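Dropping the sequence and predicted coords here.
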Amino acid sequence: MSEFLGLYVDHQMTSPFAMAQHSAKIKPIANDLARRGVLLVTTCLRVEIYGQEHALRNIDNTIFSDFSSERIEGAVAITQRLAEIASGAHSQILGENYISAQLTKAIELLDPNLPIYQIVRLAIDIGRASRERQRFIASFNYDQIVRDIIADRFPNGELPDRLYMIGAGMLGRELIRSGVGDRFRSTVMVTRNPKNLRKRLRAWTDKDVELTRPAEIGNAREPQSIVVIATADVNDEYQAVLQNALLRLQPRTIVDLSSIPVLSKATVEKLNYVTMYDEEFLKFIDRNNRHMVPKMPLLLSDIETTLRAAQIYISAKAP
């Protein structure tokens, strides 16, 4: 009989920045691992693999070569950890909602008939349900943090001009859908492929959004505008294009939500550039987490109770 096994490293075992760098390095092998029946979870805060023991044999030598990984054995233990992750209990921003969507996207690579797929799917459902029941919902999620930074830059009812959203991935789309651009005269989504994005735009938002390429912004200074960077898909060429465009644009503030900052402080020293590692951003995380920590015991108890009720189902899926 083959047992289920999990191996992981997360931001609590090293620094968030070191974890983000390692995750970006490992992420490209997700498809190869999926073909072997192994789930790879790579977010800015974690690198985790799950599957049957025979499928994971020797994999940890390459994925965790620079770290000492933790090991989880058994379907129940794996389900519990992934349910806790899906609930936001292990996130840097406790109670944030993006992680469960990231887990859902990660399992799309797997054959849905695999037992590990069904176990992870169950874990996501348990985590989401427990989060809702216990109201373990971040008061300062990414969208609220961006709103507060914008409010700080435009006090006393001052009207902003444009909101530039760089990146059309999950985070960028959710930020626009949440209405962070409603206060602005217009919202502009900056993408390398506006034609392709335009076809998909109506499916995920009813907001009025302009589309433009990176090189097309910055024709004039816009000190009343805000730029939000919500993408990690930036190579050296794209970084140079963005940097030049933003230096021309001269916005009021650039908020970089990338786990690996897209720009360097030195190159944009004349601009107000806020990253996730700056004190201004971290104070929002700290405020949120102080509010969420007292809710943690009830959340974890809810997950454990739900999991006990589901153990018959999990055992039936074990090989």
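Received it, and whenever you're ready, just let me know what you need. Fair warning: this is a prediction, and the values are worked out from it, not measured in the lab.

switch to C-alpha atoms for all contacts and neighbour counts from now on
Will do.

Helix, strand, or coil at Ile254?
Look at Ile254: counting by DSSP: H, G, I helix; E, B strand; the rest coil, its state is strand.

again with Ala316
Going by three-state DSSP: Ala316 is helix.

Contacts only, for it.
Taking CA atoms under 8 Å, 6 or more residues apart in numbering, we find Ala316 in contact with no residue.

Distance of it relative to Pro115?
10 Å (CA to CA, to the nearest Å).

now swap in Lys195 and tell me
When Lys195 is compared with Pro115 (using CA to CA), they lie 39 Å apart.

Lys25 now?
According to CA to CA, Lys25 and Pro115 sit 27 Å apart.

Looking at those two, which is more packed in?
Counted by other CA atoms under 10 Å, Lys25 and Pro115 do not tie: Pro115 has more neighbours, with 20 against 12.

what about the more buried one, distance to Glu70?
Pro115 is 22 Å from Glu70, by CA to CA.

For Pro240, pull up the helix or strand it's in.
In this structure residue 240 is Ala, not Pro. Assigned by DSSP states H and E, Ala240 belongs to helix 236-249.

Would you mark the buried spots in that helix?
For helix 236-249, the neighbour count (16 or more other CA atoms under 10 Å) marks Leu242, Gln243, Asn244, Ala245, Leu246, Leu247, Leu249 as buried.

Any chance of a markdown table for those residues, columns distance to His291?
As requested, these are exported to a markdown table (distance: CA to CA, whole Å):
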| residue | distance to His291 |
| --- | --- |
| Leu242 | 36 |
| Gln243 | 37 |
| Asn244 | 40 |
| Ala245 | 39 |
| Leu246 | 36 |
| Leu247 | 38 |
| Leu249 | 38 |
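
Below is structure B, check it against A:
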Amino acid sequence: MNYLSANEFYKKIFGHKVYKICLDAGCTCPNRDGTKDTRGCIFCSALGSGEFSADRNLCVTEQIKNAETLVSKKIKPHESDSADYIAYFQNFSNTYGDENELVKKYIEALENKDICGLAIATRPDCLKDSMLQKINELTQKEFLSGTKQKRKYFSIELGLQTSNEKTAEYIRRHFTNKEYSDTITRIKKINPEIHIVTHIIFGLPGETENDMLETVKFAVSSGTDGIKIQVLNVLDGTDLKREYENKKFDVLSMEEYFKIVKKALELIPHEIVIHRLTGDGAKKILIAPEWIKNKRKVMNELRAYLK
């Protein structure tokens, strides 16, 4: 089964492989600061799903330097001269906070010559028009990339997780499907070149296969440019762990997950980029499912299954 992978997509844009490095903008989210809740989403870890992000106590430049050192171990010798990085502000909601201070951090990343683009993870209810305008202004500017001044790639990642409103209430998402679709419309209106990625979770408690596929359909119909899919992770320190230990739901087996992923891919037009088909799993705090711990093995088996 053919689909447009993130690796292929980036090679079309940049001409070579690029790597994402996870940075921390020092944000929180309205589900934690008391604006909408204090407990966070039911599945979200204490680090805001940012177990692989850099140390937020460091400036962005130092975070990039440290992250590059870690990623450089994965770079093959023949790729080392052309390796570029996308600065990925991943954990919590990275447009939620003092807009001017956040923009300074974006610019600090963009001014690094090794950074070819910016990816900002956030929530649909945390992207005000004023912030979107500031991001759009950055897309029009040229920054040093390698030895040349040029515009850089921009992506905004929205956490949808599910289009089932009952599930959304259960997981304490605290925004509506309409807010999600309206946000995509607002982004595309201000700048259709900003690449929108939608994050979806398969295996949320109580959801059927049809619920998961309907979420994919909803994301596609809303106009997303890319999709990230991952199986539900039960992590230590979350309310979801207690629900799991009380046997209120079962996690998907690898076979079940593969089956649903294949059906999902059949629903996704080829021009939509598949940024993820499985997550890494934060091994130190992962309770279930056990099978996701070896990402390379899972991806190899998934590729074989899809063929």
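Received it, and whenever you're ready, just let me know what you need. Please read these numbers as outputs of a predicted model, since none were measured by experiment.

quick one: TM-score?
Once superposed, chain against chain, the TM-score is 0.32 (TM-score structural alignment, normalised by the length of the second structure); 160 aligned residues with a CA RMSD of 6.0 Å.

Now do the helices in the stretch 101-250 of the first structure.
Applying DSSP state H, counting those that start in this stretch to the stretch 101-250 of the first structure gives helices spanning 115-133, 142-153, 170-178, 194-204, 236-249.

Highest mean neighbour count out of these?
Mean neighbours per residue, mean count of other CA atoms under 10 Å, is largest over the helices of the stretch 101-250 of the first structure for helix 115-133, with a mean of 22.

And the strands in the second structure, which stretches?
Using DSSP state E, the strands of the second structure run over 4-5, 18-23, 84-89, 115-122, 143-145, 148-150, 153-161, 195-202, 226-231, 234-235, 273-276, 286-288.

which residues touch the longest one?
When you say that, I think you mean strand 153-161 of the second structure. Contacts to strand 153-161 of the second structure, defined as CA under 8 Å, 6+ apart, come from residues 116-124, 139, 168, 177, 180, 193-202, 215.

Now restrict those to buried residues only.
Buried members of the contacts of strand 153-161 of the second structure, scored by 16+ other CA under 10 Å, are 116-124, 139, 168, 177, 180, 194-202, 215.

any idea how far Ala30 of the first structure is from Arg133 of the first structure?
Computed as CA to CA, the Ala30 of the first structure to Arg133 of the first structure distance reads 32 Å.

Return the distance of Ser221 of the second structure relative to Ser181 of the second structure.
For Ser221 of the second structure, the distance to Ser181 of the second structure (CA to CA) stands at 9 Å.

So for the two, which residue has more residues nearby?
Shown here are Ser221 of the second structure and Ser181; by other CA under 10 Å, Ser181 has more neighbours (18 against 11).

For that one, which non-adjacent residue is spatially closest?
Excluding the flanking residues, the one nearest Ser181 of the second structure by CA to CA, 6 or more residues apart in numbering is Ser222, at 5.4 Å.

Next, work out how far apart that neighbour and Phe202 of the second structure are.
Distance of Ser222 of the second structure to Phe202 of the second structure, given as CA to CA: 19 Å.

do the same with Lys228 of the second structure
Distance, Lys228 of the second structure to Phe202 of the second structure, by CA to CA: 11 Å.

again, but for Thr183 of the second structure
From Thr183 of the second structure across to Phe202 of the second structure, the span is 22 Å (CA to CA).

same check, this time on Met254 of the second structure
Met254 of the second structure is 12 Å from Phe202 of the second structure, where distance means CA to CA.

ok, and for stretch 132-150 of the second structure, which residues are buried?
By neighbour count on 16+ other CA under 10 Å, the buried set for stretch 132-150 of the second structure is Leu132, Ile135, Asn136, Leu138, Thr139, Phe143, Leu144, Ser145.

cool, stretch 301-312 of the first structure as well?
Using 16+ other CA under 10 Å as the test for burial, stretch 301-312 of the first structure gives Asp302, Ile303, Glu304, Thr306, Leu307.
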